[in-house]
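> Got a predicted structure here, sequence first:
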Amino acid sequence: MSDDPTCGVAHGHAPGEPAADRVLVAVFASPVAAALLRFGVECGFAPVLVEPGGREVDGLPGGTTRLTAVPAEPHADVVVCDHHRDELGEVLRDALATDTRWIGLMGNPRHEGPHVAALAALGVPPEEVARVHRPIGLDIGSRAPAEIAVSTLAGLLADRNGRSGGQLAR
């Protein structure tokens, strides 16, 4: 057996303990949010769904905390899963006011995100708006909710681990 601890985890010889400092916050109930939280649990994240409108979604993992606002959690990665919601500006403004680790917004990278105008209208300074990551995830051609979740989670893990998330060296 190799001395590489990662190899040991892959073969079940070393404990793959979940990190105690990982919280994944999916904002706005959707199939993508449910998939993101399910896969997040597998990667050691505590799952949180923020849904200010009270919408429901199927497929959330057991133990998901449900809130109406982004928690002030320094270990949290916040992923806004719908950029068409009327509450987008307020939710992002409030998230930016917390000490959360990372905030990202899903959406088409070829267009300016609607969060820019929404936050400007609420008086949020440009340097704060710039803290919202967009686009997010790895460019793998995602289309289905599970694919979007995998792409997003891979990007978050790369960021947490100080990696670019690019192609592996050959």
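Received the coordinates, thanks. Predicted model, so just to flag it, every value in this text is computed and none were measured. Numbering: from 1, shown residues only.
> Going by C-alpha atoms from here, please, whenever you check contacts or count neighbours.
Noted.
> residues of stretch 81-89 that come out buried?
Buried residues in stretch 81-89, counted by 16 or more other C-alpha atoms under 10 Å: 81, 82, 83, 88, 89.
> Residue 113 is in contact with the last one, correct?
No - assessed by C-alpha atoms under 8 Å, residue 89 is found out of contact with residue 113, at 11.1 Å.
> where's residue 32, which helix or strand?
helix 31-42 (DSSP states H and E).
> let me fix that: residue 47
Per DSSP H and E: strand 46-50 holds residue 47.
> got the residue ranges for the strands in this structure?
Shown for the chain, the strands assigned by DSSP state E span residues 23-27, 46-50, 65-67, 76-80, 102-105, 132-133.
> Now render those strands as JSON lines, adding distance to residue 146.
JSON lines is the format used below for the strands of the chain (distance: least, C-alpha to C-alpha, whole Å):
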{"stretch": "strand 23-27", "distance to residue 146": "14"}
{"stretch": "strand 46-50", "distance to residue 146": "16"}
{"stretch": "strand 65-67", "distance to residue 146": "20"}
{"stretch": "strand 76-80", "distance to residue 146": "15"}
{"stretch": "strand 102-105", "distance to residue 146": "17"}
{"stretch": "strand 132-133", "distance to residue 146": "20"}
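> another one to put next to it:
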Amino acid sequence: MTDRVLVAVFDSPVAGVLLRWAPELGFRTVLVDPDPARGADATSVADLGEDLSDADVVVTDHHRPELGEVVRDALARPVRWVGVMGNPRHEGPHVAALAALGVPPEEVARVHRPIGLDIGSRAPAEIALSTLAGLLADRNGRPGSPHGR
């Protein structure tokens, strides 16, 4: 299928569904969570020693205090795409968090929000389904992907 990598950031209900379903769709998955007690594969995207040039980084919780640092670290790697979950009617908290860390506006603009296809998702499984559908649309060169095709 593909060598694409899906990096789910923060151990959350949405991340749990992404980690279960994404391999069925050809993604290799990695869980990143700054809290070592959560048992993730890594505590930072910066700690991942592999090639992430074809990786999609999906931040699955926009309320965590580590949001800015995690997104900054993802942007510092040569990843293909970074997206943060959240309501599109409000500016994402990652914007202020990244600005406070001195991340230039052009780098902040690389962060996609919302993520996935607009199917009215509310529950974790629906959000994961929407996200994976958008990533598949992009992989297959179809319109509607969150990557701007």
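Perfect, thanks for sending it. For clarity, every value in this text was computed on a predicted model and none was experimentally measured.
> hmm, back to that, from the buried residues of stretch 81-89 of the first structure, which single one is nearest residue 155 of the first structure?
Using C-alpha to C-alpha, the shortest approach to residue 155 of the first structure within these belongs to residue 81, at 14.5 Å.
> so what corresponds to the closest one in the second structure?
When the second structure is aligned by TM-score structural alignment, residue 81 of the first structure is paired with residue 60.
> Residue 48 of the first structure -> the second structure?
Here residue 48 of the first structure is matched to residue 30 in the second structure, going by TM-score structural alignment.
> show me the contacts for the closest residue to that match other than its chain neighbours.
Leaving out its chain neighbours, the residue that sits closest to residue 30 of the second structure by C-alpha to C-alpha, 6 or more residues apart in numbering is residue 7, at 4.8 Å. When the contact criterion is C-alpha atoms under 8 Å, 6 or more residues apart in numbering, the partners of residue 7 of the second structure are 29, 30, 31, 32, 55, 56, 57, 58.
> sorry, back to before: what comes up buried for the helix holding residue 32 of the first structure?
Neighbour counts using 16+ other C-alpha under 10 Å place 31, 32, 33, 34, 35, 36, 37, 38, 39, 40, 41 of helix 31-42 of the first structure among the buried residues.
> surely the fifth one meets residue 152?
Think residue 35 of the first structure. No - using C-alpha under 8 Å, residue 35 of the first structure makes no contact with residue 152, being 10.5 Å away.
> what about residue 77 of the second structure, distance to residue 42 of the second structure?
Distance, residue 77 of the second structure to residue 42 of the second structure, by C-alpha to C-alpha, to the nearest Å: 15 Å.
> the more surrounded of the two?
residue 42 (19 against 15; other C-alpha atoms under 10 Å).
> Not counting sequence-adjacent ones, nearest residue to the equivalent of that one over in the first structure?
Using TM-score structural alignment, the equivalent of residue 42 of the second structure in the first structure is residue 67. Closest residue in space to residue 67 of the first structure, ignoring its immediate chain neighbours: residue 50 at 4.8 Å, by C-alpha to C-alpha, 6+ apart.
> So the one you found is in contact with residue 33, correct?
No - the pair residue 50 of the first structure / residue 33 is not scored as a contact, 9.7 Å apart, by C-alpha under 8 Å.
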